[in-house]
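Colleague: sequence and predicted structure, then a few things I'm wondering about:
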Amino acid sequence: MIGTSESREIVDWEKTTDDGQPVYEIEYTEPVPEPTGRSKTLFGAGSGGTVPAGDQSFEMPDGTRIPATEATFDADGTTLRVRRERSVIDRLRRYLPW
């Protein structure tokens, strides 16, 4: 689960929508840093081996998985805000006829 550790747990969370995209606001028991898609504790050898960048994801409290390449974060103390930002290629595909 995103942001949890041996000493940090989720206290409360809320899912809202901003510009048609889901936004998760998650509150923890202690301050939380902004995650990175390259965290060894999430995706490195300690978790059973490396995972290709395209297969990395973050699990939200409701079970939804957001690809690590599309997740943006804003950490403020014990609150982490997570939003899915689609890649430039995905956005172009919406407007191009191919």
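Modeller: All right, it came through fine.
Colleague: from here on, contacts and neighbour counts on C-alpha atoms
Modeller: OK.
Colleague: quote the end-to-end distance of stretch 73-84.
Modeller: With CA to CA, to the nearest Å applied, stretch 73-84 spans 9 Å between its terminal residues.
Colleague: now do the spatially closest residue to G3 that is not a sequence neighbour against G49, distance only.
Modeller: Closest residue to G3 apart from its sequence neighbours, by CA to CA, 6 or more residues apart in numbering: V32 at 6.5 Å. Distance of V32 to G49, computed by CA to CA: 25 Å.
Colleague: E14 now?
Modeller: Plainly put, E14 is 32 Å away from G49 if you go by CA to CA.
Colleague: and what of E6?
Modeller: For E6, the distance to G49 - CA to CA - is 21 Å.
Colleague: more neighbours: those two, which one.
Modeller: It is G49, of E6 and G49, that has more neighbours when counted by other CA atoms under 10 Å, with 10 against 5.
Colleague: presented hereafter is structure B, for comparison with structure A:
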Amino acid sequence: MIGTDETREIVDWRKTTEDGKPTYEIEYNEPVPEPTGRSKPLFGASSGGTVPAGEQSFLLPDGEQIPATEVVCEADGTTLRVRHEPSTLARLRRYLPW
């Protein structure tokens, strides 16, 4: 989970760069599980509809949105580390004219 819910709140967060990639360290007030898949609080249209995989994203504390296909998460107790790692396909699209 990224963000808050009924019992979990963000205590602190910071954005750093590791190996040239943006990394967020988000600290919560209680242990946080590593995101394992798509859940309603993170994904989906507000109307309850389905969002195509290519349009799903994570919204981070500073307002940055990262495509769900380009996020790598690691949980360690109350800290969640979120890295933006563009997929191979996303990197190819930047260089190909189509």
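Modeller: Thanks, I have it. The structure presented is a predicted model; accordingly, all values stated were derived computationally and were not measured.
Colleague: TM-score for this pair?
Modeller: After superposition, the two chains reach a TM-score of 0.83 (TM-score structural alignment, normalised by the length of the first structure), with 97 aligned residues with a CA RMSD of 2.3 Å.
Colleague: so what corresponds to the residue nearest to G3 of the first structure in the second structure?
Modeller: Using TM-score structural alignment, the partner of V32 of the first structure in the second structure is V32.
Colleague: its match contacts T79, doesn't it?
Modeller: Yes: at 6.9 Å, V32 of the second structure and T79 qualify as touching, with contact defined as CA atoms under 8 Å.
Colleague: quick one: which of these two has more around it?
Modeller: Ranked by neighbour count (other CA under 10 Å), V32 of the second structure and T79 place T79 first, with 23 against 19.
Colleague: report the contact partners of that one.
Modeller: E25, I26, E27, Y28, P31, V32 (CA atoms under 8 Å, 6 or more residues apart in numbering).
Colleague: show me where the second structure has its strands.
Modeller: Here the second structure has its strands, by DSSP state E, at 10-18, 21-28, 57-59, 65-67, 71-76, 79-84.
Colleague: if we look at the third one, which residues are touching it?
Modeller: So the one you mean is strand 57-59 of the second structure. With CA under 8 Å, 6+ apart as the criterion, strand 57-59 of the second structure contacts I2, L42, F43, Q65, I66, P67, A68, T69, V71.
Colleague: check the spacing between the residue positioned nearest the centre of the second structure and Y95 of the second structure real quick.
Modeller: The C-alpha lying nearest the average C-alpha coordinate of the second structure belongs to F58 (CA atoms, centre = their mean; 3.9 Å). Counting by CA to CA, the separation of F58 of the second structure from Y95 of the second structure is 24 Å.
Colleague: by neighbours, which of the contacts of strand 57-59 of the second structure wins?
Modeller: Each of the contacts of strand 57-59 of the second structure was scored for neighbours by other CA under 10 Å, and I2 scores highest at 22 neighbours.
Colleague: I'd say that residue and F43 touch.
Modeller: No: using CA under 8 Å, I2 of the second structure is not in contact with F43, being 10.8 Å away.
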